[in-house]
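[1] Below are the sequence and a predicted model; questions follow.
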Amino acid sequence: MLDVPIRDESIRLGQFLKLANLIDTGADAKPLMIQGLVQVNGEVETRRGRQLLKGDVVALGSQSARVS
């Protein structure tokens, strides 16, 4: 699992996916979420604007990244 540091207290899910290099562009996030391919802390997440906090784990397929 990749630890990805953020500057602020929280980050939006769509931004984090790009920061963690799980997607190429922010526009890629929504279709993947609609298909139910993105998980946050083991649960499917469909809201691109969900706020993530340090310690949250985001998974896309076999890749995962933790907010740190």
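    Okay, I see it.

[2] going forward, measure contacts and count neighbours with C-alpha atoms only.
    OK.

[3] Quick check, Gly36 in contact with Gly42.
    No: using CA atoms under 8 Å, Gly36 is not in contact with Gly42; the gap is 11.8 Å.

[4] for comparison:
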Amino acid sequence: MIEFKLNGEFIPLIQLLKATGLVYTGGEAQIVVTEGEVKYNGEVDYRKRLKVKKGDVVEFRSKKIIVI
């Protein structure tokens, strides 16, 4: 489990995946989101510009990110 401390109101999903080191580039992040590999609060989400906020949980390749 990864705890990500959010500075500000939200972080775009693609930036979150890069900031936590789960993907190397924004392009890679866009691909995994559009292919349905990312879950947002328990549901597969295909939105690249999704605004992730405190309390949200993102899952990707058996890694769980909790935004605090």
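    Ah, there it is. What you see is a predicted model; the values in this text were computed from it and never measured.

[5] ok so, going back, which of Gly36 and Gly42 of structure 1 has more neighbours?
    Taking other CA atoms under 10 Å, Gly36 of structure 1 and Gly42 do not tie; Gly36 has more neighbours (14 against 11).

[6] which non-adjacent residue is nearest that one?
    Val44 (5.9 Å; CA to CA, 6 or more residues apart in numbering).

[7] Look up how far Pro5 of structure 1 lies from the one you found.
    Plainly put, Val44 of structure 1 is 22 Å away from Pro5 of structure 1 if you go by CA to CA, to the nearest Å.

[8] ok, those two, which is more surrounded?
    Shown here are Val44 of structure 1 and Pro5; by other CA under 10 Å, Val44 has more neighbours (17 against 13).
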